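# the following block contains a protein sequence and its predicted model.
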Amino acid sequence: MIPRPALLNDLSGSCVLTSGATVSGDLVDAVRTALPGLDLRPGDSGEIDVRRDPALGEEAYRLTTGSRGVEIAAGGPAGAFYAAQSLHQLLPAASYRFSPGASWPVPGARVEDAPRFGWRGLHLDVARHFSPKREILRLIDLMAAHKLNRLHLHLVDDQGWRVESRAYPLLHEVSSHRPRTATNYYREPDTYDEVPHGGYYTLDDLAEIGVYARSRHVTVVPEIDVPGHASAILAAYPAFGATGEPHDVLDRWGISPAILSPLPPTVEFLTTIFDELIGALGETPYVHIGGDEVVLDHWAESAQITAYRESLGLATINDLQAWFLRRLADALAERGARAVVWDEAFVSGGLRQDTIVMPWRGMGVGRRAAAAGHDVVATPVFPLYFDYAEAASPDEPMAIGDAITVEDVAAFRPAPEDWTDEERARVIGVQAQLWTERVPDPRTVDYRLWPRACALAEVAWSGTTAAGFGERLTEHYGRLDALGVEYRPPAGPHPWQRRRPHRPSGVRVADVMARIDSMTHDAESTRPSV
């Protein structure tokens, strides 16, 4: 199984599970949702019996299969759902295909399990390249099959805005598309495809995504990245910028100096956007507000912003950035949601204590955030940035650099042993990031995510990878095949998965990490107390 349960014992005896079988007990709907292809039917008694056990945690379960059929005990709907996912992995890979009327042998087994981390996430950047709603729903299904439970959607960046706004309609009318897209490798001169790109989710789409995700015990975490990465927002509403100057939706990659103003009208604008997002998604316990890669030059050059900073009694523009993000976090807290930020926001200081920090620049800054009392979701570039190639080979599709392998992900430990117990307790989860500058379509999304996300799933569920992961992954490929996942084959890409024949030397992960280490060290030396 992937992820491997805490306890998995073979038992004597077996049974047969037939499509259309009956499921009975307390948590029937969770099991039926987890196994849609088996067309399970509710009944007073049946082949699958599921009961709530209040002694178990919400996501914990016991699964027993044998001559008496299938018995599930779960702490809540999530536990029953995950028990059913484990049951599915006891069946042949063909059971993942639509096959009405089929019967499947179920070996005798006892499984006892519960997750190590509550936050088991995947991030998808839909701003750089848009993924239609159907692909988001499919990704939720694949996450659920691997017991991943947080879908972080990066909804806005310089290159696009991806959600309808009825209060500010120019956001989706103007900012959701660009006339062309850069196609060059990292550090090469810009070249373009001259093909328009765009798309956005309506609020009705978001509502559907939210309901669909919750039914599969996945929480959607929307991200509105501010105050930097603001070109697309300012293409629609330049008045919310620090300069008021017109902008275009960017067609190239990299960091832009475009920045929102920190003045009250911008805060009001963003809180209105939050209300629309939360209203559409429904239960939204987390909203990511970014805070990364912010170029503060326009704030420093603005007399109006300088005067406003001084009126607040703030000494520096870094203090103003911290104030701005805290004000947004306060607004979210008033709406029942916790703010999530990238680690630069922590380094700037002044965060609300309940703000969750994602240390993309490495676990060193993550440890500092944990020591300061913030909950941390491990998100380091190495090995959790899946926009990096999986091998240093000219056959690999275009990527920002190379290489992050399945083995690298499998070896990752979200809560390092050399941290204190208090610091380790602050690590609430782990998440992989798929930035899509060089991921132009859903087929490439599949290639980049899988099978590395299989290793992520085991690390996120167990805190480590269990023995025999490689052999279990080889067997798991049959399930991915049945599900139609166009994963990267272990021997390298299929001919149709390869990209341009030219490949420059590119950037190595080791060089990136050395640069990030120097950035976080320099930032720490000037960081205000938090």
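Sure thing, it's come through. Bear in mind that the values here come from a model prediction, so they are computed numbers and not experimental data.
# C-alpha only now, for contacts and for neighbours.
Noted.
# which residues does the residue nearest to A74 when sequence neighbours are not counted contact?
Nearest residue to A74, sequence neighbours excluded (C-alpha to C-alpha, 6 or more residues apart in numbering): Y61, at 4.2 Å. Neighbouring residues of Y61 by C-alpha atoms under 8 Å, 6 or more residues apart in numbering: I72, A73, A74, G75, G79, A80, Y82, A83, E112, D113, A114.
# same check, this time on V226
Going by C-alpha under 8 Å, 6+ apart, V226 touches I259, L260, I289, G290, G291, D292.
# how about a cut-off of 10 Å?
156-157, 233, 259-261, 270, 288-294, 321, 324-325, 328, 341 (C-alpha atoms under 10 Å, 6 or more residues apart in numbering).
# distance of it relative to C454?
Taking C-alpha to C-alpha, to the nearest Å as the measure, V226 falls 31 Å from C454.
# could you do Q85 as well?
Q85 is 14 Å from C454, by C-alpha to C-alpha.
# out of these two, which sits in the more crowded spot?
The residue with more neighbours, out of Q85 and C454, is C454; 23 against 19, by other C-alpha atoms under 10 Å.
# just confirm that one is within a helix.
Yes. Looking at C454 with DSSP: H, G, I helix; E, B strand; the rest coil, it is inside a helix.
# residues contacting it?
Contacts for C454 (C-alpha under 10 Å, 6+ apart) come out as 2-3, 143, 146-148, 406, 409-410, 460, 469, 473, 476.
# could you dump the residues you listed into CSV and include neighbour count and distance to A523?
Putting those into CSV (neighbours: other C-alpha atoms under 10 Å; distance: C-alpha to C-alpha, whole Å) gives the following:
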residue, neighbour count, distance to A523
I2, 22, 39
P3, 26, 37
M143, 24, 35
H146, 23, 37
K147, 29, 36
L148, 29, 33
V406, 20, 31
V409, 25, 27
A410, 23, 30
A460, 32, 29
F469, 19, 38
L473, 17, 40
H476, 17, 43
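# distance-wise, check A60 relative to E135.
Using C-alpha to C-alpha, we find A60 at a distance of 29 Å from E135.
# which one of those two has more residues nearby?
A60 (23 against 13).
# which residue is the nearest non-sequential neighbour of that one?
Ranked by C-alpha to C-alpha, 6+ apart and with sequence neighbours excluded, the top spatial neighbour of A60 is A114, at 4.2 Å.
# still on that earlier bit, of the contacts of C454, which is the nearest to V163?
Within the contacts of C454, the smallest distance to V163 is 22.2 Å, found for M143 (C-alpha to C-alpha).
# got another, please set it beside the one above:
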Amino acid sequence: MDLIPTPSHKPTYSADGSFALTAGTLLVAEPGTEATARWLRATLGAATGLPFAAGTPGERSAGGVVRLALDERASGSAEGYRITVDPASGVRIIGAGPAGVFWGAQTLRQLLGPDAFRRAPVGAPDRSWQVPACHLQDAPRFGWRGFMLDVARHFMPKDVVLRYVDLMAAHKLNVLHLHLTDDQGWRVEIKRYPRLTEVGAWRERTKVGLRESPLWDERPHGGYYTQDDIREIVAYAAERHITVVPEVDIPGHSQAAIAAYPELGNTDVIDTTTLPVLPSWGVNPNVLAPTDNTLRFYENVFAELLELFPGTFFHVGGDECPKEQWRESPTAQARIKELGLADEDELQSWLIRHFDKWLSERGRRLIGWDEILEGGLAEGAAVSSWRGYGGGIAAARAGHDVVMCPQSHVYLDWRQSESPDEPVPIAHARGLEDVYRFEPVPPELTEEEAAHVIGAQANIWTEVMDSVRVLDYMAFPRLAAFAEVAWSALPEPAARDWPDFERRMTAHYARLDALGVEYRPAGGPLPWQRRPGVLGRPKEGPPPIV
């Protein structure tokens, strides 16, 4: 039935026809499924105009029943589920856990057709809502099916984040990684350090395009989430079985924090009181000083954030940290000597290890970009492998968990075709089929090593995405292809049925239309999706796979 992501087991369809949802159809939520029942009644109820009156376990109705139940035998995974649609009695969704019931409800929504994704009924008042008679069993391949949204470079208001939570849920993605801090902005309220948002949450102007561009937007840009905003986002995501992982980038990509609190920088090398929140892009030499004051400052920041984000993982970045200031800094060199470290790479490793231990003592786990491997990896750390597969392979072989997100495959800020019409073209062209053929587990890993690949993630960096319309264009439809890779039990990339996926996308485009997603059309950007005159940084040929 053109499902995306495709079920892990091939569905069977009955020749008996379909089950019709009517005003008399009951919604029965057995214990443990009440949250999904609320979501289903609110979402499908709005789209269909049907009441989905509450029934009791075992109750029958002339209008049939949509029954939600738990049975740990439904699948080998707590996120697995089974759906049975019987024309006479209705729909039964059985999840191995509450998440499985929710993903089953998402599948039911797809089975009803694109108009089930609207917020109000369309068509005739007596329209018939048919669910095809079928039986399917499904469970995800990976436990981490992530999407990283950079809200630091261009701030995305809370309603945009909540909308993307719903879009993730519709694609059975379950980890929202929020990139909350960078050189260009600090996006979360920290009560102990108010200047992080008073100063660090806005910049005076913004580079239009990448560093090579001569264009500037002279409007101030800024914004941040209050702690109650974060609580709302986390709770909203949790109801949809999505975990929010915060990222506070250290020790690089930290100029917004230094602009707010200059003592965090390498004051013995530069006058940090003159540093603004950075208005342009790229790797930045102004990094945190490796001092006790910096450690205590970020411990206090993290302590407030742990109260807001209850998930296991906490992302500390660790990427793109130039070491020039540390080489010139007497303070940094004295710390290297004091700790008996070999060089500046080991100094960064020491800082990451400090926070790995600090987080572990509080029942959390550190995760960082693959640069945290340099100088030695902290004992309990997990790795987001972005520069290719190499970092993830090394980490998995050393017994560390890995989230595969190589830029060569799943950086959704990369351009989508070779066409000159692509807006602000970045790096290599990676289209829908390229993402569909992404394989998260490198073949050179043994079975034991491969078990450390806990999932995959698509990342979107927003230097040139200054609105939700641009974000939609870059994320979709490629995020739909990624969702299938992360969920479904697909064959090796070369054996994947691209024509079948392309055919199923025809139906999925209609769902995205109903959701109001301004995706990139298969034929290329629409006139208003282009950015003529704004330079990018395109690269020719296929990307290197490392």
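The structure has been received and is ready for your questions. Please read all numbers here as calculations on a predicted model, not as lab measurements.
# so the counterpart of A30 of structure 1 in structure 2, which of the three states?
Using TM-score structural alignment as the criterion, A30 of structure 1 maps onto T36 of structure 2. At T36 of structure 2 the chain is in helix, as set by three-state DSSP.
# for H154 of structure 2, same thing?
Assigned by three-state DSSP, the conformation of H154 of structure 2 is coil.
# which residue in structure 1 lines up with it?
Looks like H154 of structure 2 aligns to H129 there (TM-score structural alignment).
# again with S467 of structure 2
By TM-score structural alignment, S467 of structure 2 lines up with D441.
# swap in H135 of structure 2?
H135 of structure 2 maps onto R110 in structure 1, by TM-score structural alignment.
# do a quick rundown of the helices in the stretch 401-546 of structure 2.
Here the stretch 401-546 of structure 2 has its helices, by DSSP state H, counting those that start in this stretch, at 407-410, 432-436, 447-450, 468-475, 478-487, 498-515.
# nearest to V277 of structure 2, of those helices?
Nearest to V277 of structure 2, of those and by C-alpha to C-alpha, is helix 468-475 at 22.7 Å.
# all strands for the stretch 1-150 of structure 2, in order.
Assigned by DSSP state E, counting those that start in this stretch, the stretch 1-150 of structure 2 shows strands spanning 12-21, 26-29, 53-55, 65-70, 81-86, 90-95, 129-138, 144-150.
# neighbours around the residue nearest to A60 of structure 1, how many?
By other C-alpha under 10 Å, the residues close to A114 of structure 1 number 23.
# what sits against it?
5-7, 56-62, 74-75, 79, 82-83, 461-462.
# among these, which are in helices?
G79, Y82, A83, W461, S462 (DSSP state H).
# translate the second one into the numbering of structure 2.
Read it as Y82 of structure 1. With TM-score structural alignment as the criterion, Y82 of structure 1 lines up with W103 in structure 2.
# out of the ones in helices among the contacts of A114 of structure 1, who's the most crowded?
A83 (31 neighbours).
# just to check, that one is in contact with P115?
No. Shown here, A83 of structure 1 and P115 do not form a contact pair, counting by C-alpha atoms under 10 Å, at 11.9 Å.
# so what sits against both of those two?
Common contact partners of A83 of structure 1 and P115 (C-alpha under 10 Å, 6+ apart): E59, A60, Y61, K147.
# make a markdown table out of the residues you listed and add distance to V174 of structure 1.
Output for these, formatted as a markdown table (distance: C-alpha to C-alpha, whole Å):
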| residue | distance to V174 of structure 1 |
| --- | --- |
| E59 | 43 |
| A60 | 46 |
| Y61 | 48 |
| K147 | 37 |
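# just flag the most distant two among these.
Y61 and K147 (12.7 Å).
# okay, and the common contacts of these two?
Joint contacts of Y61 of structure 1 and K147 (C-alpha under 10 Å, 6+ apart) are A78, F81, Y82, A83, P115.
# look up how far G317 of structure 2 lies from the residue nearest the centre of structure 2.
Residue closest to the mean C-alpha point of structure 2, counted by C-alpha atoms, centre = their mean, is F147 at 1.5 Å. Counting by C-alpha to C-alpha, the separation of F147 of structure 2 from G317 of structure 2 is 15 Å.
# so which of the helices of the stretch 401-546 of structure 2 comes closest to R531 of structure 2?
Among the helices of the stretch 401-546 of structure 2, helix 468-475 sits nearest to R531 of structure 2 (C-alpha to C-alpha), with 10.1 Å.
# circling back: out of the helices of the stretch 401-546 of structure 2, the one nearest Y225 of structure 2 is which?
When the helices of the stretch 401-546 of structure 2 are compared by C-alpha to C-alpha, helix 468-475 sits nearest Y225 of structure 2, at 16.9 Å.
# that closest one vs strand 144-150, what angle?
140 degrees (axes from the mean of the first three to the mean of the last three C-alpha atoms, to 10 degrees).
# quick one: helix 468-475 of structure 2 to structure 1 mean distance?
Mean deviation of helix 468-475 of structure 2 relative to structure 1 after superposition (mean C-alpha distance after the TM-score superposition for structure 1): 0.6 Å.
# quick one: list the elements packing against that helix.
strand 144-150, helix 158-170, strand 453-460 (3 or more C-alpha pairs under 10 Å, 6 or more residues apart in numbering; DSSP states H and E).
# would you check the span in structure 1 matched by the next helix or strand after the longest one?
Past helix 158-170 of structure 2, further along toward the C-terminus, the next helix or strand under DSSP states H and E is strand 175-179. Aligned by TM-score structural alignment, strand 175-179 of structure 2 falls on residues 150-154 of structure 1.
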